[in-house]
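Visitor: need a structure here:
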Amino acid sequence: MSEVTIRSPLLAAGAILFSVALLIMGNGLQVMLLPIRGGIEGFSAFQVGMLGSGYFLGFVLGCAFSPLFIIRAGHIRTFAALVSIASAAALGYPLAVDPLIWVLLRMITGFCLAGLYLVVESWLNDKATNETRGTLISTYVTVNFTVITLGQMMVTLVQPDSFVLFSIASVLVSLAAVPIVMTRSSQPPPITIVRFRPRHMFRLSPTGTVAIFLIGVATGSFWSLGPTYANAASSSVRDAALFMSAAVLGGALLQWPAGKISDHIDRRIVMIGLASISGLFGVVILLLPHVTWLWLALGVVFGAGLLPSYAIAASHVFDFADRSEYVEISAGLLLLNGLGSTVGPLLTSLSIELFGPAGMFITNAVVMLALIGFVAVRLSRREGLPEAEKENFDLGTAGAVSVVGDEEAVQLSDLVVQDPAA
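Guide: Alright, predicted model coming up:
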């Protein structure tokens, strides 16, 4: 394959990736800002946890209903409408400082982000061929990791008790509409809607299905309450942002190596290894004295254990699936992970109420132990696939993204319907 062939879809998707960068940067700033500002306003740990659960509940609902909007109005109009709503929501927080209102605003934001991601990922898949999809989606995932870190660090620009940071978040989200609305690129074909078969997914891979839910519990807790812990532990907004960014960096660095290792050994063993790293180093963070450079280094290792886990678990499920099932499984795994992410912040916030900020890592350790235990039991009951029978690790399939635009998978699937009433 020539270099030009590989670059072409990247160039064609440039406007889309730029929109994604602005969108996720604005959301990353809110992910960091809201728990810290909530603490300043006197919100309890449970109320801050509800903000995270509200976001992920909205995200799950968005996954279910936003395809209907895309079918009705098209990709560009849906994107513009959802961006406008998400931008307005970002300005609502300082105007109405109330936990219940903030939860509602986070639900609205989650709903909008689910639809926006669906539009973007459909568009990216449409621009890619089967040969270049992996490269394009890997670039998309890399952009995600990079710009969410930039968004988190923006919390250090101004004091978090001011209106300014919310305004910056709103501006970034609003600007995300410009590259999409002004693009000369053709819209993707009509969105596909799939029927979910959760029982079938569990029968296909009990390990991967349960792991995806538990990973959602852990990652949802990290995104929702990590800033609360980091700010309390360091008493510094700057250090809290650095800690969260260090964890994201760790996840980005280990994502691809962990996937490639799992191509050559049982992916379940890799899952156990990652869960062990996440659980163990979370506890180590609590036990060692707070020295900033050491704390950040441990954050890198903690993130390296936690954040790549989704792709490994998803790859394990896809190893047992037919190509015709990829659309259904991709959507089902995202939904299941979102449900776990909805539950996680509530459980972790209760733990924080009991044990203080350390409760975040205590809950994470318990969830990781549950994951390790379940996977170990499954290892004793089912032989791993030989290396030759595995699908090669591919973020284009295993990443937390949709494959609704994968033309071959769509055409093969008997679960895809174009008519929402079907």
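
Visitor: rest of the way, CA atoms for contacts and neighbours
Guide: Noted.

Visitor: burial check on Val283, number of neighbours?
Guide: The number of residues packed around Val283, counting by other Cα atoms under 10 Å, is 18.

Visitor: now it: which helix or strand?
Guide: Per DSSP states H and E: Val283 is located in helix 267-287.

Visitor: just checking, which helix or strand succeeds that helix along the chain?
Guide: helix 292-306.

Visitor: which stretches in this structure count as strands?
Guide: Under the criterion DSSP state E, strands of the chain are mapped to 193-194, 416-417.

Visitor: give me the helices and strands touching the last one, please.
Guide: Secondary structure elements in contact with strand 416-417, counted by 3 or more Cα pairs under 8 Å, 6 or more residues apart in numbering; DSSP states H and E, are strand 193-194.

Visitor: just how off-centre is the helix holding Val283 within its chain?
Guide: 19 Å (Cα atoms, centre = their mean, to the nearest Å).

Visitor: check which residues of it are buried.
Guide: For helix 267-287, a neighbour-count test (16 or more other Cα atoms under 10 Å) marks 267-283, 285-286 as buried.

Visitor: what does it contact?
Guide: Contact with helix 267-287 is made by 207, 258, 261-262, 295, 298-299, 301-306, 308-309, 312-313, 316, 358, 361-362, 364-366, 368-369, 371-372, 375-376, 379, as judged by Cα atoms under 8 Å, 6 or more residues apart in numbering.

Visitor: how about this one, so we can line them up?
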Amino acid sequence: MVDVVMANKPNSPLVPVLGLSFYAVASGFLMSLVPLSLVANQLTPALAPWLASVFYLGLLFGAFFIQRVVAVTGHRLAFIGFLLLLLATVVSQILLPYAWLWLIDRFIAGIAVAGVFVVVESWLLMADTAKQRAKRLGLYMTSLYGGSAVGQLMIKPLGVEGAMPYLFVIALLSMAVLVPLLIKRGQPEQQQSHKLRWQQLKNLSRPALVGCLVSGLLLGPIYGLLPVYIMQSEYAPKTGLLMAAVILGGMVVQPLVSYLSPRLNKCLLMALFSLAGVFSLVGVIYAAKVELLVASYLLLGAASFALYPIAITLVCEKLALNKIVSATELMLLAYSVGSVVGPLLAAYITTSNNGIPWYLTACLATTCVYMLLTAKRRVPDQDSPVAEL
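Guide: Okay, here's the model as predicted:
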């Protein structure tokens, strides 16, 4: 793995945020469209967890070499390249709806999405001050989750059958490509690079690594299996609305995360959000009214999407600028491992009608206990070995 270091010349967040916004709408819609369109494409619904896991396997695989690509091409060209690669997989899914090819497409899509994440995160986090990095991270998360929520709302008007939904995704990805293609200024400059070793994983904050791992264990099934769970329930016509509520919850909680993160022990903060997630799932399982169900999914999204930014902040605080991309890359690996295992684990251990909610409850409850025990031991928010990266 390679770490790209920014020169003193400042970079602008315009291109990554604007391009990410178009990408997020497309991606939010696509993540639900893929499992929901299986039957319409004469594919078995049993393929859904495998498509989700192979996507995150691609995300994991891509994290090993993306920084090398960025080091050679620069952020702008890498951004364009990864978006085009993702677009090509969507075209392939439309033209050739075969199970084996969709698995390959989703694996390649995972690599492309890993590229988008690393390019955008490093572009935004390579700022001069910690305050700027925190502000840009909040902007990044808001754009990502806000766009994803809008994408979920497209399920009802566009449907999940035929080519039209996929053509909508292609159009949005094309617009995302145009942003860095037309705006050529504002990217960080590469100055030097160095390799990282696997042994350096042990030097990162363990609670931060657990937070990213659990985030993957939660979000993998939420994106890949939760739409199918809702579609098979009595609330099937409201699948898009409920999925949008999940992601909207992830968006609206970001300012709260940014406010509380420097004021509370981050392990305690992750424990509190995990506990909130447990309560939300009680509502998901037992809610008798649609309004309460929407509120429960909103809270579920807030709890699930809060863990990753808190963990990233935990590992990056007081970290030298030229160490940030290395740390975030390793955290992406932890998140990817959880995302690969999560959908398969959820599909394997959940056989009841409310299997997915009970799986998510188990993950959040276990995380809550772990983080409370860690906070009780007063583990510092910044582990000193991180500086050795």
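
Visitor: let me see the TM-score of these two.
Guide: The TM-score (TM-score structural alignment, normalised by the length of structure 2) is 0.86; 376 aligned residues with a Cα RMSD of 2.9 Å.

Visitor: tilt between the helix holding Val283 of structure 1 and helix 292-306?
Guide: Here helix 267-287 of structure 1 runs at 160 degrees with respect to helix 292-306, directions being taken by axes from the mean of the first three to the mean of the last three Cα atoms, to 10 degrees.

Visitor: with structure 2 superposed, average distance for helix 267-287 of structure 1?
Guide: By mean Cα distance after the TM-score superposition for structure 1, the fitted helix 267-287 of structure 1 averages 1.8 Å away from its aligned residues in structure 2.

Visitor: now, which of the contacts of helix 267-287 of structure 1 lie within helices?
Guide: Of the positions in the contacts of helix 267-287 of structure 1, 207, 258, 261-262, 295, 298-299, 301-306, 309, 312-313, 316, 361-362, 364-366, 368-369, 371-372, 375-376, 379 sit in helices, assigned by DSSP state H.

Visitor: tell me the buried residues within those residues.
Guide: Neighbour-count burial (16+ other Cα under 10 Å) is assigned, among those, to 207, 258, 262, 295, 298-299, 301-306, 309, 312-313, 316, 361-362, 364-365, 368-369, 371-372, 375.

Visitor: if we can go back for a sec, and the strands of structure 1, which is most packed in?
Guide: Among the strands of structure 1, ranked by average contacts under mean count of other Cα atoms under 10 Å, first place goes to strand 193-194 (a mean of 22).

Visitor: and that one, how far from structure 2 on average?
Guide: Mean deviation for strand 193-194 of structure 1: 5.2 Å (mean Cα distance after the TM-score superposition for structure 1).

Visitor: packing partners of that strand?
Guide: With contacts taken as 3+ Cα pairs under 8 Å, 6+ apart, strand 193-194 of structure 1 sits against helix 326-355, strand 416-417.

Visitor: if you compare those, which one is most tucked away?
Guide: With a mean of 24, the top stretch among these by mean neighbour count (mean count of other Cα under 10 Å) is helix 326-355.

Visitor: and the strands of structure 1 as a markdown table, adding distance to Ser185 of structure 1?
Guide: What follows is these, written out as a markdown table (distance: least, Cα to Cα, whole Å):
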| stretch | distance to Ser185 of structure 1 |
| --- | --- |
| strand 193-194 | 23 |
| strand 416-417 | 25 |
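
Visitor: identify whichever of these lies nearest to Met25 of structure 1.
Guide: Relative to Met25 of structure 1, the nearest member of those by Cα to Cα is strand 193-194, separated by 28.5 Å.

Visitor: show me what Ala295 of structure 2 lines up with in structure 1.
Guide: Using TM-score structural alignment to pair residues, one finds that Ala295 of structure 2 aligns to Ala297 in structure 1.

Visitor: if I pick that match, what's in contact with it?
Guide: Ala246.

Visitor: okay, now Ala114 of structure 2: neighbour count?
Guide: A count of nearby residues for Ala114 of structure 2, using other Cα under 10 Å, gives 27.

Visitor: next up, the contacts around the residue lying closest to it once chain neighbours are set aside.
Guide: Take Ala114 of structure 2 and drop its neighbours on the chain: the residue closest to it by Cα to Cα, 6 or more residues apart in numbering is Leu59, 4.9 Å away. Under the criterion of Cα under 8 Å, 6+ apart, the neighbours of Leu59 of structure 2 are Phe107, Gly110, Ile111, Ala112, Val113, Ala114, Ser336.

Visitor: format those as CSV; extra columns: distance to Gly211 of structure 2.
Guide: Converted to CSV, the contacts of Leu59 of structure 2 look like this (distance: Cα to Cα, whole Å):
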residue, distance to Gly211 of structure 2
Phe107, 24
Gly110, 21
Ile111, 22
Ala112, 23
Val113, 20
Ala114, 18
Ser336, 12
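
Visitor: among those, which lie within helices?
Guide: Phe107, Gly110, Ile111, Ala112, Val113, Ala114, Ser336.

Visitor: the first one reaches Gly58, doesn't it?
Guide: Put plainly, it is Phe107 of structure 2. Yes. Counting by Cα atoms under 8 Å, Phe107 of structure 2 does reach Gly58; the two are 4.5 Å apart.

Visitor: residues near Gly208 of structure 1, how many?
Guide: 25.

Visitor: so what's it up against?
Guide: Shown in contact with Gly208 of structure 1 (Cα under 8 Å, 6+ apart): Phe202, Ala313, Ala314, His316, Val317.

Visitor: just the residues you listed now: which is nearest Ala12 of structure 1?
Guide: Using Cα to Cα, Ala314 comes nearest to Ala12 of structure 1 of these, at 27.9 Å.

Visitor: that closest one contacts Leu333, doesn't it?
Guide: Yes. Using Cα under 8 Å, Ala314 of structure 1 is in contact with Leu333, at 7.3 Å.

Visitor: what's the neighbour count on the aligned residue in structure 1 for Tyr23 of structure 2?
Guide: Taking TM-score structural alignment, the alignment pairs Tyr23 of structure 2 with Leu23 from structure 1. As a burial measure, Leu23 of structure 1 scores 30 neighbours (other Cα under 10 Å).

Visitor: verify the contact between Leu23 of structure 1 and Ile168 for me.
Guide: No. Counting by Cα under 8 Å, Ile168 is not a contact partner of Leu23 of structure 1; they are 11.6 Å apart.
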